[in-house]
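1. Sequence below, structure please.
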Amino acid sequence: MNIYAARQPIFTRKEEVFGYELLHRKTEENRFMGTDHTEATAELINNTFLSIGIQEYSSNKRLFINFSRDLIVSKVPMLLPKELIVVEILEDVEIDKELVEACQELKEAGYLLALDDFVFREGYEELIPLASIIKTEYGSYSPAEHQKLVQQYGNKILLVERVETREEFEELVGYGYHLFQGFFFSKPIMMKGKEVPPFNPVLLQVIEELNKEDPRYDLIAQKIENDLSLTYKFLKLANTIQFGSKFPVDTAKEAMVRIGLESIRKWIYILMLQDIKFNQNSEMITNSLIRAKMMEMIAEHQKNKKSHFFLAGLFSELDAITGKPFEILAEELPLSPEVEKALLRKGGKVMEMLYYILNFEKGKLVSRDYVLKNGKEELNLSDVYQYSIEWSNKLLELK
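-> Sure, this is the predicted structure:
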């Protein structure tokens, strides 16, 4: 049974990440059928969390997981750390004495319970006191009904999902909701009284030199050494376990030799994103890093030029991060024609893979054949995703 899982962020009113909901689907060739929630969640716990570790998968945030009645009654949630998961009770679960008693035991053990897609029905009067979080969908209620729900259950943590625009987010904040889930966060940010910082001109100069047929190490090293912050970051990177040895380096040129040209290109672009990071766009940057690594790994498997795919993934949300359309960004940044074409959504192999990854992130059905294309052996998409999360977590620790 091939289960693929992606995570969708859940935000506070301040747009800080509170946690992630696990979105899991089968591949197109092994389609998800009606009551497979028990089997799917059990397989995810066994194959994903027990191998990679739930801390890595959730980036040490809470992970919202759908549990069926059978799993709850069997006390499966207790296999996972209570401080890192939220037990979501599905909206169509059969409510009986056995389920209520199991939920009571989970609550007493310190687990957070959430009622998913909440619409009051018979039996909920026993579950509501046990739940810490009530989840509802934006489109399921009128404005008046949203306000009534907030007034009635204001003593709970109220989470609303399928929030797709910033206007909806602001509206729901006004009603009094506490947590928000949806793709509103990936929409362009209108900063009040604050502009997104411009790209570091030194980085742009370094990129321009790196894109030449025969880039000069000494010139690049000189530009890096003229920027104290950039020098510190490069030395720190060169002396990490990934690149380091028992002999530390202490000059930018030595760091460049150790890291290598291909990796330098990658890290320069990453540093460019880190320089324009702030609270409201931090999750977009995290997503971009995961997406870039996934695209790089799949491209390598398919024997494609992985640097183009990595960069397209990394810059795939740059319009939302900076508030500038891609047409303007394409003029500001020295991009290859393949990457520029993908970001402008003008077709090509790079754009094709970008759309594939975007669909995967949204929990849509994806074809396993695409990942296998031109590859001699199967590439497990879940493994790629998990590794990319681990990689991005370690990368963000280097800042």
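2. switch to C-alpha atoms for all contacts and neighbour counts from now on
-> Noted.
3. name the helices or strands packed onto whichever helix or strand Ala102 is part of?
-> Element membership for Ala102, per DSSP states H and E: helix 97-108. The contact analysis (3 or more CA pairs under 8 Å, 6 or more residues apart in numbering; DSSP states H and E) places helix 97-108 against helix 69-73, strand 112-115, helix 124-127.
4. let's see 10 Å
-> helix 69-73, strand 85-89, strand 112-115, helix 124-127 (3 or more CA pairs under 10 Å, 6 or more residues apart in numbering; DSSP states H and E).
5. pretty sure Ala255 contacts Phe247?
-> No - using CA atoms under 10 Å, Ala255 makes no contact with Phe247, being 11.5 Å away.
6. measure the residue of the chain positioned farthest from its centre to Val73 for me?
-> In the chain, Lys97 marks the outermost C-alpha relative to the chain mean, sitting 37.7 Å out by CA atoms, centre = their mean. Per CA to CA, to the nearest Å, Lys97 is found 10 Å from Val73.
7. Sequence B follows; please return its structure for comparison with A:
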Amino acid sequence: MSEPHSPQIFLGRQPILGREQQLVAYELLFRDGVLAADQGAQIVDPTKATATVITNAFTELAAHAALGPYTGFINIDRELLFSDLIEVLPPQLVVLEILESIFPAPDVIARCRQLRDLGFVLAVDDIVQIEAAYLPLLELTDIIKVDILKLDVDRLRGLTGELKKFGKKLLAEKVESNAQLSLCQDLGFELFQGYYFARPTIIVGRRINPEQAALLRLLALVMEDADTHAIENAFKVEPGLTVNMLRLTNSVSCGLSTKITSLRHAITILGRRQLQRWLQLLIYTNPKGNAQANNPLLQLAASRGRLMELLADRLQSRNRELADHAFMVGIMSLMPTLLGMAMTDILAQLPVAQRVKQALIENPDQCGQLGQLLLIVEATELTDPEALQDALQRLPAIHPEFLSNCLARAFSWANNLGQEQDSESAEA
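-> Okay, here's the model as predicted:
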């Protein structure tokens, strides 16, 4: 009988946005468990699992690199709250999110006050009403998270009015539509979190802008291996895209030792393979020339593409074509959200390989290896460990430890891209 793998660390993240829908933080999704060779995941005690992850996250998984310039929200239950392990976390990088399961007894309030004195920022999770027993905790906290799905509009308005009296930042969690976002903005919420920002959905009624249409045409030219002069001319009539292209290709993520100074230089030095991936990323940036490194869709698309590429190498080492196709599937999986178009309409404009199309539009049983990889990548973004378990079982070659390492590398790659853009924007 085969031995089960040792407990593995999983790291996921869900974006937290500001009022302008800019990325300001991540909620880190820590998971731990044992994946047996002949059965599903056996999840160990959640408190011990989270504690184990915390003690290793900032070393083994380099969570500080995964966070980049952003803050990480970490869920804290009662047992972990009173553990010394929590104090190994760097206060400047994390927000301690006190779960709703913790009753604010006097010892809890005293511990929270102690953590505040140590420099930690506190958030309280899943507030749907104000109870007298929770008043001391609300006074201590810095951020109040409101579960808007559990409240109708009138109750949400009333609760928000009461919470504003505490003078704390309000975070609307489980935002799933543009109408909910607009309502919470009108009510004065400063932070927002939910599947509306992190899960790809088509936003009905959005028109593709001319710059994005031009980018799709450029991407098609590159994929068709058009003449360099034709590609350069197509860029020249779009000055904003030209600026953004040079910013992206000058990113530290390119691994180049010299700065790129012109479009022809970029096309020549990068080659068509690298040029194609930067065009795919460029679709997610501001077409007017502002790189918008804190765009959550850019971050998510970049990390998806890189993670898909790393996982593909596990399936077929040194198969560059499969890795390139995997990167494309990861990037393109979010384009319906960005462009407000059906995936079939997007694919009709691009000469993509058949297995790329299959991965993006077929059902899970017919989507091939690339589609199975996409299922794994999407599952890492969810809070449901069973979804990740099911996805991993479809591709046994992707072991939990390898996935964990690849997640950290993909997050770091995407954040390095963003940091470089931030730096260049500041110098401009």
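8. After superposition, what is the TM-score?
-> Overlay of the two chains. TM-score (TM-score structural alignment, normalised by the length of the first structure): 0.83; 391 aligned residues with a CA RMSD of 3.5 Å.
9. Mean per-residue distance, the helix holding Ala102 of the first structure versus the second structure.
-> Mean deviation of helix 97-108 of the first structure relative to the second structure after superposition (mean CA distance after the TM-score superposition for the first structure): 1.8 Å.
10. Neighbours of Arg216 of the first structure, how many?
-> Using other CA atoms under 10 Å, Arg216 of the first structure has 12 neighbouring residues.
11. Now do it against Gln205 of the first structure, distance only.
-> Distance from Arg216 of the first structure to Gln205 of the first structure, by CA to CA: 12 Å.
12. wait, which of the helices and strands packed on helix 97-108 of the first structure is closest to Arg345 of the first structure?
-> Closest approach to Arg345 of the first structure among these is made by strand 85-89 (36.9 Å; CA to CA).
13. okay, and the closest one goes to which residues in the second structure?
-> Mapped onto the second structure using TM-score structural alignment, strand 85-89 of the first structure spans residues 94-98.
14. which residues sit against the matching stretch?
-> 25-28, 64, 67, 70-78, 80-81, 86, 89, 104, 112, 115-116, 120-126, 137, 141-145 (CA atoms under 10 Å, 6 or more residues apart in numbering).
15. rewinding a little: who has more neighbours, Ala255 and Phe247 of the first structure?
-> Using other CA under 10 Å as the criterion, Ala255 of the first structure and Phe247 rank with Ala255 on top: 23 against 7.
16. Quick check: buried residues in the helix or strand harbouring the more buried one?
-> According to DSSP H and E, Ala255 of the first structure maps onto helix 252-259. Across helix 252-259 of the first structure, burial judged by 16 or more other CA atoms under 10 Å covers Ala252, Lys253, Ala255, Met256, Arg258, Ile259.
17. go on, stretch 299-318 of the second structure?
-> Buried-residue list, stretch 299-318 of the second structure, by 16+ other CA under 10 Å: 299-315.
18. residues in contact with the residue sitting nearest the centre point of the second structure?
-> Nearest to the mean C-alpha position of the second structure, counting by CA atoms, centre = their mean, stands Leu300 at 4.1 Å. Taking CA under 10 Å, 6+ apart as the criterion, Leu300 of the second structure is in contact with 13-15, 197-199, 284, 330-331, 334, 381, 410-411, 414.
19. and Val146 of the second structure, that one's in a strand?
-> Yes - under DSSP: H, G, I helix; E, B strand; the rest coil, Val146 of the second structure sits within a strand.
20. Count the neighbours of the equivalent of it over in the first structure for me.
-> Counting by TM-score structural alignment, Val146 of the second structure lines up with Thr136 in the first structure. Using other CA under 10 Å, Thr136 of the first structure is surrounded by 21 other residues.
21. can you pick the most crowded of the contacts of Leu300 of the second structure?
-> Gly330 leads these on contacts (other CA under 10 Å) with 29 neighbours.
22. And the contacts of the helix holding Ala255 of the first structure?
-> With contact meaning CA under 10 Å, 6+ apart, helix 252-259 of the first structure is reached by 217-225, 230-239, 242-245, 248-249, 263-265, 267.
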